[in-house]
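A predicted structure for the sequence below; I have some questions about it.
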Amino acid sequence: MLFDMDGTLVDSEKLWDVALRELAEEYGGTLSTAARLAMIGSSMAASMRILHDDLGQPWRDPEISAAWIDRRILELFRTGLRWRPGALALLRAVRDARIPTALVTSSGRQLVEVALDTLGRDSFDVVVCGDEVDAAKPHPEPYLTAARLLGVPIGRCVAIEDSPAGVTSALTAGAAVLAVPAEVPVPAADGVHQRESLTAVDLEVLAALLGAPR
């Protein structure tokens, strides 16, 4: 079982909204809605390039901007992290069934360590962070890495995602994909099953996904 984090397990995209818009203001501009939506599911490096281009400041150093965001989002994660509907119950059901489970996120390790205080450090057998792979989502490497570390063929894994970039990553890797869109729509595609939330998703639903053609 492969879980995305931001927007899938926890309602953290709103916290990213705060940090990104504050940084844009720090730079004397305003982040556009289109640019913010384009960042969802992307790596930090890609997000900083989008932000700089959106502000008309492509000369800015993405590492300096990323460090600013890291500091602010850490503060926000410590005080405002909330579960997405149905996510906690599903995660508990998966763990109670002793299903090998991985967290596969574009967020960096430092931030994930804070999030694990909410998610539970024993909730996952494997944690794959965005700064620990050579290629981030939408590349398939994060999900392929998680399956390899779990010792489970990727074709026997279900990935739960909320963003187009994450869905592309999981689908290209070869996993069965359940999309639960949060902030942006996920286009319909072969092999991608959609639900409005995780509240009605249980182990039977997950098992059915592995049996469905894709």
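Thanks, I have the structure now.

contacts, neighbours, all on C-alpha from now
OK.

Is residue 193 within a helix or a strand, and which one?
Using DSSP states H and E, residue 193 maps to strand 192-194.

Could you look up the next helix or strand downstream of that strand?
Downstream of strand 192-194 (by DSSP H and E), the next one is helix 203-211.

separation between the residue of the chain positioned farthest from its centre and residue 39?
No residue in the chain has its C-alpha farther from the mean C-alpha position than residue 28, which lies at 28.8 Å (CA atoms, centre = their mean). Separation of residue 28 from residue 39 (CA to CA, to the nearest Å): 20 Å.

So for the strand holding residue 193, what gets flagged as buried?
Using 16 or more other CA atoms under 10 Å as the test for burial, strand 192-194 gives 192-194.

ok so, going back, in three-state terms, how would the residue farthest from the centre of the chain be classified?
Reducing the assignment at residue 28 to three states with DSSP: H, G, I helix; E, B strand; the rest coil gives coil.

what about versus this one:
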Amino acid sequence: MPTANLAVLPATARNTAVQGVLWDMDGTLLDTEPYWMAAEGDLVAEHGGRWSHEDALSLVGSALPDSAAVLQRAGVDLGTREIIDLLNERVMAGISNHVQWRPGALELLEELHQAGIPCGLVTMSEGPMATLVLSLLPKKYFAFQVTGDQVVRGKPHPDPYLLGLEKLTELVPDLESHRIVGIEDSAPGITAAAAAGLTAVLVPHLGHVPESDLWHSIDSLEQVGLPTLSSLIGIGAR
């Protein structure tokens, strides 16, 4: 996808505090977690192991190699790459059959698009799955994607978001990290976004995420527009 230059972005984009938005995918942009949980549970069952709903919740937002290691300890007698490939295959089949966008996500993407605010996808899913999800959107809302197979250390490390910031500098030459919003739903994800220096916004979905002064918590993206995001820039998290 061609990149845009800040000079040709609408005036709205230059007059808001928000310089860009980095989005998590699973659980934030769309609800893939049921597919992941089913794939994990089925894989453990196929190998005679035991798996609970709490076990599944513990993996929400985790990097795929980390999830594979947990599944191996639960009894899955396969290599890391083989586990990841099987999970990807099953989750992508679910997405291809039905996509459930998270409430308010498409509306916020459209508002940011109309305002000329660049968006990037930062996900621990791998490239083929991210590409599939982006192909299902009604418009090309995302300028780029950062995926789990592009970084050595995944979330909760800041590396994926630091790479996202690096890509955003091609669109926003005067980029300031605190003027970039990171939207997440999980503990590993929001920790990574905050550690990268973003204005981190948590929209909880599945699993418990502790409160922290390092991020803002909002119940639903249905409550969020560009003015809301702008108001959070430079304000201590509540």
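Looks like it arrived, so ask away. Computed from a predicted structure; not experimentally measured.

Of the buried residues of strand 192-194 of structure 1, which is the nearest to residue 76 of structure 1?
In terms of CA to CA, no member of those lies closer to residue 76 of structure 1 than residue 194, at 29.4 Å.

what's near enough to touch the closest one?
Applying CA atoms under 8 Å, 6 or more residues apart in numbering to residue 194 of structure 1 gives the contacts 178-181.

Repeat that for residue 145 of structure 2.
By CA under 8 Å, 6+ apart, the contact list for residue 145 of structure 2 reads 120-123, 130, 164.

What's it aligned with over in structure 1?
Counting by TM-score structural alignment, residue 145 of structure 2 corresponds to residue 127 in structure 1.

can you check residue 234 of structure 2 too?
Checking TM-score structural alignment: residue 234 of structure 2 goes with residue 211.

mind checking the end-to-end distance for stretch 136-151 of structure 2?
Span of stretch 136-151 of structure 2 from end to end, CA to CA: 25 Å.

May I see the buried residues of that stretch?
Within stretch 136-151 of structure 2, the residues that count as buried by 16+ other CA under 10 Å are 141-149.

Can you tell me which of those residues lies closest to residue 156 of structure 2?
Of all the buried residues of stretch 136-151 of structure 2, residue 148 has the smallest distance to residue 156 of structure 2: 11.8 Å, by CA to CA.

could you list every residue that touches the spatially closest residue to the closest one that is not a sequence neighbour?
Excluding the flanking residues, the one nearest residue 148 of structure 2 by CA to CA, 6 or more residues apart in numbering is residue 124, at 4.1 Å. Counting by CA under 8 Å, 6+ apart, residue 124 of structure 2 touches 61-64, 147-149, 154-155.

What of residue 180 of structure 1?
With CA under 8 Å, 6+ apart, residue 180 of structure 1 has these contacts: 8, 160-162, 194-198.

Translate it into the numbering of structure 2.
By TM-score structural alignment, residue 180 of structure 1 lines up with residue 203 in structure 2.

same check, this time on residue 7 of structure 1
By TM-score structural alignment, residue 7 of structure 1 lines up with residue 27 in structure 2.

cool, and residue 62 of structure 1?
So, by TM-score structural alignment, residue 62 of structure 1 is matched to residue 80.

Same check on residue 170 of structure 1?
Under TM-score structural alignment, residue 170 of structure 1 pairs with residue 193 in structure 2.

In which helix or strand does its match reside?
Taking DSSP H and E as the criterion, residue 193 of structure 2 maps to helix 187-195.

With structure 1 overlaid, how far apart is that helix on average?
Helix 187-195 of structure 2, aligned to structure 1 and superposed, deviates on average by 0.3 Å (mean CA distance after the TM-score superposition for structure 1).

list the helices and strands the very next helix or strand once past that helix packs on?
Proceeding N to C from helix 187-195 of structure 2, the next assigned helix or strand is strand 199-202, under DSSP H and E. Using 3 or more CA pairs under 8 Å, 6 or more residues apart in numbering; DSSP states H and E, the elements in contact with strand 199-202 of structure 2 are strand 180-184, helix 187-195, strand 216-217.

So in structure 2, which helix runs the longest?
Identified as the longest helix of structure 2 according to DSSP state H is helix 80-97.

Who are the packing partners of that helix?
Going by 3+ CA pairs under 8 Å, 6+ apart, helix 80-97 of structure 2 lies up against helix 33-46, helix 64-73, helix 127-135.

That helix vs helix 127-135, what angle?
Angle between the axes of helix 80-97 of structure 2 and helix 127-135 is 10 degrees (criterion: axes from the mean of the first three to the mean of the last three CA atoms, to 10 degrees).

what angle do helix 80-97 of structure 2 and helix 64-73 make?
Using the same axes, to 10 degrees: helix 80-97 of structure 2 against helix 64-73 is 110 degrees.

mean deviation of helix 80-97 of structure 2 from structure 1?
Mean deviation of helix 80-97 of structure 2 relative to structure 1 after superposition (mean CA distance after the TM-score superposition for structure 1): 1.3 Å.

Structure 1: matching residues for the next helix or strand along the chain from that helix?
Later in the chain than helix 80-97 of structure 2, the nearest helix or strand by DSSP H and E is helix 105-115. The alignment of helix 105-115 of structure 2 onto structure 1 (TM-score structural alignment) covers residues 87-97.

give me the number of residues near residue 200 of structure 2?
For residue 200 of structure 2, the count of nearby residues is 29 (other CA atoms under 10 Å).
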